[in-house]
Each structure stands twice: as C-alpha cells, then as structure tokens.
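**Q** What follows is a protein structure lacking sequence information:
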C-alpha cells in the first residue's frame, strides 16, 4: 500500500489539533541537493595545513560525513590516551578535531546561496503557505531558507508574522517565540555577552552570508552545533542559553508533530528524547522515494526505536507530496 500524502495526514487531524513541525536536512535538500549535502561540502572544504591528513581519513572511511570523521578522531584520541601514545600525537588528533569543525562552518558559509533572491518568488509563494500551517516551527538546519521564508513579508499571505525570540538583533527569552533553530544557524552568533542575529530585510535583500563571512574573519563563528554524538550535542545545547531555551520548548510541545526530511538517525537521539518527554501524541514522519528501500526501511525502524510508541502514534507520509518548493 503506497504511503499517504502530506495533505491526507493533515486532513486526518481534528479541527482542534494544530500541528507543529520539525524540519531536517531533507527540507533544504529538496530546494537544492547540490548545495546542501556533505559531498559538496567536503569537496570545497579547506583544512589548512592538515588538509591531506584529514582528507585521507575521509577516504579511509569512504564517507563524506563530517560527523563520522569527527567521531573517529574522538575515538582515536581516547584510545591513544589509554595506550600512552606520544602526547604530541594526541594533541595533533585533538587539533584536527577543531580544524574539522572550523572548516565545516567556513565551507557552509561559502557554499550557502548569497542572497534570498536565489529562491524564486514562486518557491516562496509555495513554501510560505506550507510553513504557516504549523503552530511551532523547529529546525535542525543551519541554513537560512526557513529564516528567509518566515521573513518574506511581501509574499502572500501578508500580515503573517512569526517570532524567533529576537528583539531587533538581540535574543530575549520570550514566551511568544514560535520559531526555533535547535542546532543554531548561520545568522545567529554569540558576541560574548548576548546571543545576536544578523537581521534580514526581505525587501532590501541584504546578504546575511556576507555578514557571516565578515564575522568569521573577526574570529566570530556562527552558533552551530556540529558535535558528532547526541550526547555531545546535548551538552553543547545545554551550555548555551538560546539553544537550551529552544531545546526546552521542544519538550514543552503538545499535540501532533510533523518531522520532515529526517533520516531518524542515532546522532539526533537527544531530539527524539525531548519529543518522548513532551505532550506530543502523534508524529508524522516523511519518507522520500521508495518506502521499501533499505535506507527508508532503516528510517522507519529507527523511528519506532527512538520514538516512544507506547504513548505516541507514529505514521509515515510521502515527502514528495508536501508542497514546499513547488
């Protein structure tokens, strides 16, 4: 039996059930799979003086996944410490971890579309009505697509406003917030005392990416969770006031939740744990392509493993049927 469509899942809700959504990488990949994928990021990454060494690790693991290589480096450091390997070599491994993280952040800002005008008016006209169907909007993505969508005030329906918690350029912990960047974003940064954002004006189409690059040149990095395991991601989140507030908001959620564009992988288990601890009673998960493929079978199995099916009803829908970038 084929997967039901997004609209069929929406129609299955009671009138009083207002869904929320959690967006993941598939949301961005559907806009441009060449920009938002690890292979492209790796090809354009610059690891500085350690470039050949770090790329050799990617080759040995036959992967484009920065997180997998980060996990391997962390494991190597732990093993070397246990066996009393030369401290200089351990320092080298630790330095490579920091280089990997820094290079990832830099290449993201370099490959990201420069301006919101790269998204066509027709795409905005499709994406905005899709997004505003949801009460609370969570994203695990670092890119600016969602940020651009919710700030496109000249796109119908006009008069629709979201609240990302920022007042002008400074974040404040307000109850009215309903847009949450759970793993940070290119437009968010810590200036040492407060959490700030680069403001986006849809009419002026000022390049936020240029602002991010300027910050990088000053040693200010985007607020970005790139830790390899869910435990380390959660530790990073809990030590930042903005990220921790967004994380708690997920736990405070109730009603139905759509998860769009996520492979339900282990490294985001901290997110699934928050959903399990929340008041969410239904989860609708997107599946892209053949539902019987090995990758999709694994996604569905992981969903049933990581989501508490004793208290939460799980259903799947066809990702391609969601009218986001059409």
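**A** Noted; the coordinates are in hand. Note that the structure is predicted; figures quoted are calculated from it, not measured.
**Q** alpha carbons only for contacts and neighbour counts from here, please
**A** Will do.
**Q** for the longest strand seen in the chain, packing partners?
**A** Counting residues, the longest strand in the chain under DSSP state E turns out to be strand 279-287. Packed against strand 279-287 by the contact rule (3 or more CA pairs under 8 Å, 6 or more residues apart in numbering; DSSP states H and E) you find strand 254-260, strand 313-318.
**Q** ranking these by burial, who's on top?
**A** The highest average neighbour count among these, using mean count of other CA atoms under 10 Å, belongs to strand 254-260 at a mean of 21.
**Q** Which SSE is immediately downstream of that one?
**A** Toward the C-terminus, strand 254-260 is succeeded by helix 269-277 as the next helix or strand (DSSP states H and E).
**Q** now the angle from that following helix to strand 279-287?
**A** Helix 269-277 runs at 130 degrees relative to strand 279-287, counting by axes from the mean of the first three to the mean of the last three CA atoms, to 10 degrees.
**Q** what about versus this one:
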C-alpha cells in the first residue's frame, strides 16, 4: 500500500535542474501545479523574501536548524502563522502568496481529507470555511469534498470535535490517532 502513494511535492524547486545547489535556492512556484503537500499555517524552513518564497534546505555542511538560525540572525523570518485569533490568522494567510495558495488549494480538495494532529481549534474556523467551500454544499455528485477524517488523541479532543461536527458541510468521521503508525 505504501508504494502506491504519489510522489510528495511541496511546490519548491531549483530554477534550473542542472544548476549546483550552492548557487541556487529552492524557490516556490515552479511545481505548484503538482503540489500535494501544503503547510497551511507555514513552517520553519519557508521564508518570504519579497519577490520569492524560498525553502531553506540541509546543505550537508550544517544542520537545517543551524541554517534557519543564521537566517533569523540576519532578521529573515519564516512564513509562520502564530497568532491565536482566527481572524488575524486568515488575514496573515491572505497576505502571503504561498499561504493563500495553500488555503485556496484546501478549498478545492476533492474526495476525502485526513486531518492528523489538527483538531480544528476555536481559532481555526477559517480552515472549516475552506473545507466547506470544497464540500460544495448541495452538490450530490461531482468534484467535491465528501468527507473529513479527524484523528483524535484524547477524550477532550473528541468532545471538542463532536461539538463542532455540525459546522462541517460534509461527513465527519473520527479515528483514534494513536492507532496510526505514521513513522513505520
């Protein structure tokens, strides 16, 4: 089953494949049409350089975290949504072209969505809104999101998800996240 997964593409790549990586950066956009990995609230290795969104990479000489620390020392900051207010989160997302692309991609997802390690907290209603756009309420068939599977780690998170299930415009299924062996 594991070998049947499609190639994981985060949208980043070198400008030219024959260019040595020490003279180039991983830029976002070249492979965005095939992108199937999205960091909806950003991630530490992704930086917004104004014109380009770039991804820090492990260069063999230093650890990835060391490279990120050097960027921070140069006052370059990662694309990362860290506010606790949902409206501020959505505002931050919409003002960054990488994050807004991820949000729009979520709102176009088809079939089923699996949420692992994310239980749609109070400040994440914008994510539910994107899911509901993908669900195309009222459409009985066609290219739409039919269901969401949400991994549950505790009774508290189960109660929370049960309390917000009605907010989704598609079928919501819960599963015990502790039974999934992600790293095997």
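**A** Cool, the structure landed. Note that this is a predicted model, so its numbers are computed, not measured.
**Q** what TM-score do we get after superposing?
**A** Once superposed, the chains reach a TM-score of 0.80 (TM-score structural alignment, normalised by the length of structure 2), with 163 aligned residues with a CA RMSD of 2.2 Å.
**Q** In a markdown table, list the helices and strands packed on strand 279-287 of structure 1 along with distance to residue 76 of structure 1.
**A** Listed next are these as a markdown table, based on distance: least, CA to CA, whole Å:
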| stretch | distance to residue 76 of structure 1 |
| --- | --- |
| strand 254-260 | 34 |
| strand 313-318 | 38 |
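**Q** which residues touch the most centrally placed residue in structure 2?
**A** Nearest to the mean C-alpha position of structure 2, by CA atoms, centre = their mean, lies residue 39 at 2.6 Å. Shown in contact with residue 39 of structure 2 (CA atoms under 8 Å, 6 or more residues apart in numbering): 99, 102.
**Q** That one maps to what in structure 1?
**A** Residue mapping for residue 39 of structure 2 onto structure 1 gives residue 181, with TM-score structural alignment as the criterion.
**Q** which residue ranges form the helices in structure 2?
**A** Counting by DSSP state H, the segments of structure 2 that form helices are 64-73, 86-94, 97-106, 125-135, 155-164.
**Q** how about the ones you listed in a markdown table, adding mean neighbour count and distance to residue 14 of structure 2?
**A** Formatted as a markdown table, the helices of structure 2 follow (neighbours: other CA atoms under 10 Å; distance: least, CA to CA, whole Å):
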| stretch | mean neighbour count | distance to residue 14 of structure 2 |
| --- | --- | --- |
| helix 64-73 | 14 | 17 |
| helix 86-94 | 17 | 24 |
| helix 97-106 | 20 | 17 |
| helix 125-135 | 20 | 30 |
| helix 155-164 | 14 | 40 |
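**Q** what's the closest of those helices to residue 33 of structure 2?
**A** For residue 33 of structure 2, the closest of these is helix 97-106, at 10.1 Å, according to CA to CA.
**Q** helices or strands up against that closest one?
**A** helix 86-94, helix 125-135.
**Q** quick one: contacts of that helix?
**A** Residues contacting helix 97-106 of structure 2 (CA under 8 Å, 6+ apart): 28, 38-42, 53, 93-94, 127, 130-131, 134.
**Q** what span of structure 1 lines up against it?
**A** Helix 97-106 of structure 2 maps onto residues 241-250 of structure 1, going by TM-score structural alignment.
**Q** That stretch vs structure 2, mean deviation?
**A** Compared with structure 2 after fitting, stretch 241-250 of structure 1 has a mean deviation of 0.7 Å; criterion: mean CA distance after the TM-score superposition for structure 1.
**Q** quick check, distance from that stretch to the centre of its chain.
**A** 14 Å (CA atoms, centre = their mean, to the nearest Å).
**Q** Just list the residues touching the residue nearest to residue 233 of structure 1 when sequence neighbours are not counted, thanks.
**A** Residue nearest to residue 233 of structure 1 in three dimensions, not counting chain neighbours: residue 227, with 5.3 Å by CA to CA, 6 or more residues apart in numbering. Residue 227 of structure 1 is in contact with 67, 70, 233, 236, counting by CA under 8 Å, 6+ apart.
**Q** Residue 227 of structure 1 -> structure 2?
**A** Match for residue 227 of structure 1 (TM-score structural alignment): residue 83.
**Q** quick one on the thing from earlier: format the helices and strands packed on helix 97-106 of structure 2 as JSON lines; extra columns: distance to residue 33 of structure 2.
**A** Converted to JSON lines, these look like this (distance: least, CA to CA, whole Å):
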{"stretch": "helix 86-94", "distance to residue 33 of structure 2": "19"}
{"stretch": "helix 125-135", "distance to residue 33 of structure 2": "18"}
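**Q** so which of those comes closest to residue 116 of structure 2?
**A** Nearest to residue 116 of structure 2 among those is helix 125-135; the distance by CA to CA comes to 14.0 Å.
**Q** Pull the residues that contact that closest one.
**A** 86-87, 90, 103-104, 106-110, 120, 144-146, 167-170.
**Q** now it against helix 155-164, angle please.
**A** Using the same axes, to 10 degrees, helix 125-135 of structure 2 lies at 50 degrees relative to helix 155-164.
**Q** report the angle between the axes of helix 125-135 of structure 2 and helix 86-94?
**A** Going by the same axes, to 10 degrees, helix 125-135 of structure 2 is angled at 60 degrees with respect to helix 86-94.
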